[in-house]
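S.K.: Got a predicted structure plus its sequence, pasted below:
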Amino acid sequence: MKKLLAGAAALVAICSHQGALAAQATKPCLSNSEFQSVAVVLLPVLHSQAVTSCKAFLPANAGLLVQSAELTARYAASAERERTAAGDILARLLAKEMPVPMSGSAILPFIEGMVPALLAQEIDAEACEVANNIWTAIAPLPPENIASTLGAILLAASKDKAEDGKAKENRRSLDDFAVCPYVATAQVSGS
């Protein structure tokens, strides 16, 4: 699961606090809804960079690469609705790491600019194959469902990491981030 989803790794990386969180006794986590807001906003950037990075590793008809512009545009429309909430979440999450207080609207463009570089560091042929297979399966879903799926994958992957007993010297900054444990619930139709 180490390279389960390069896009998910980038989402985690932008929310981690290199070194500072490692020193804290309890690892902070985002609720499922907080993670979903941030993930929906970053989905267009993640998708666009995954397409760019994986072109070298995937065939032209790979699901990740097909209709990429249309998918990115669809994700961007949903991202606009979540920008304020996601910015506020990131501002709160990163408040102790900033030399001066910053608003969510100021932090968000900075984070969006970091994602492509962080994602590019995690991309290789294996990661692209896994990302393609997962993304192809979930691409028809609404962006909010894609974000929730990524959160569930990260939660499962974090449990695998804990069981692996990963050595401290092999830790990456994204290992200090967590999605809070939750139980997904179904909504009753008509309510």
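M.R.: Nice, thanks for sending it over.

S.K.: Going by C-alpha atoms from here, please, whenever you check contacts or count neighbours.
M.R.: Fine.

S.K.: Now the element after the longest helix anywhere in the chain, going C-ward?
M.R.: The residue-count maximum for a helix in the chain (DSSP state H) belongs to helix 68-94. Reading on from helix 68-94 to the C-terminus, the next helix or strand found by DSSP states H and E is helix 104-122.

S.K.: What is that next one packed up against?
M.R.: Counting contacts by 3 or more C-alpha pairs under 8 Å, 6 or more residues apart in numbering; DSSP states H and E, helix 104-122 packs against helix 6-15, helix 32-54, helix 68-94.

S.K.: hold the first one in mind and look at this next one:
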Amino acid sequence: MMTLSRKVFLAAAGLALAQVQMAHAAECLNEGEVGSLVGYALPSVIEGAMTACKPHLAPTGFFATRGSEFAGRYASRKQANWPGAKSAFLKLGSAKDPSLNKTIGALPDSALQPFVEAMVSEMVGGEIKPDQCTAIERGVRILSPLPAENTAELITFVLVMADKPKAGKTSSLPICKAAN
């Protein structure tokens, strides 16, 4: 059974973007690409979590009072993370349909970025169960004092360390062996 923190970290990394593609991905992601994907996806992950959890949390809680400011700190770093995140996103989609992936890769960033962001936010919101909201809000509140780059690096570290295939199970994210 996957722990709540593992689900949140996986969502943060945008794993939900292409679960089927990841299972068959020919290329692995290096740690830098994972970090860029995490850094780029975090604002959308936070927004998706806040939207999904709003009806289940106190109006005086962290998401209600400081969530938008928190997400904004990560949004300011999105452009710096985009090149690596785009590379990771395209690698994740390459095995499923190379021709479609080539078409998507040819889109201008101004068209592709909003698509990726909306998809991440919706997928995260759809995966969160109401009974997880208090724990998710607490986890975000605990991370909030860290600078944005440290939070993304910490989540990347956890993903890389946790991405060790276990007996009878394949890796959940195609991270290059040298990274972990």
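M.R.: Now that the structure is in, tell me what you want to look at. Bear in mind the structure is a predicted one, so any value in this text is a computation, not a measurement.

S.K.: Got a TM-score for the pair?
M.R.: Once superposed, chain against chain, the TM-score is 0.74 (TM-score structural alignment, normalised by the length of structure 2); 170 aligned residues with a C-alpha RMSD of 3.0 Å.

S.K.: rewinding a little: turn the helices and strands packed on helix 104-122 of structure 1 into CSV, including distance to Lys166 of structure 1 and mean neighbour count.
M.R.: Converted to CSV, those look like this (distance: least, C-alpha to C-alpha, whole Å; neighbours: other C-alpha atoms under 10 Å):
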stretch, distance to Lys166 of structure 1, mean neighbour count
helix 6-15, 16, 24
helix 32-54, 24, 22
helix 68-94, 25, 18
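
S.K.: CSV please, covering those helices and showing distance to Pro142 of structure 1.
M.R.: Shown next, in CSV, are these (distance: least, C-alpha to C-alpha, whole Å):
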stretch, distance to Pro142 of structure 1
helix 6-15, 17
helix 32-54, 10
helix 68-94, 8
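
S.K.: For Ala127 of structure 1, which of those helices is the nearest?
M.R.: helix 6-15 (5.8 Å; C-alpha to C-alpha).

S.K.: who touches the helix or strand just after that closest one?
M.R.: Sequence-wise, the next helix or strand downstream of helix 6-15 of structure 1 (DSSP H and E) is strand 29-30. Here strand 29-30 of structure 1 makes contact (C-alpha atoms under 8 Å, 6 or more residues apart in numbering) with 177-180.

S.K.: What about those, which are in strands?
M.R.: Those of these mapping onto strands are 178-179, per DSSP state E.

S.K.: wait, which of the contacts of strand 29-30 of structure 1 is closest to Val115 of structure 1?
M.R.: Of the contacts of strand 29-30 of structure 1, the one sitting nearest to Val115 of structure 1 (C-alpha to C-alpha) turns out to be Phe177, at 15.6 Å.

S.K.: For the closest one, what is the corresponding residue in structure 2?
M.R.: Counting by TM-score structural alignment, Phe177 of structure 1 lines up with Leu173 in structure 2.

S.K.: gap between its match and Gly72 of structure 2?
M.R.: From Leu173 of structure 2 across to Gly72 of structure 2, the span is 27 Å (C-alpha to C-alpha, to the nearest Å).

S.K.: Check Leu154 of structure 2 too.
M.R.: Taking C-alpha to C-alpha, one finds Leu154 of structure 2 at 18 Å from Gly72 of structure 2.

S.K.: Also Phe9 of structure 2?
M.R.: Taking C-alpha to C-alpha, one finds Phe9 of structure 2 at 19 Å from Gly72 of structure 2.
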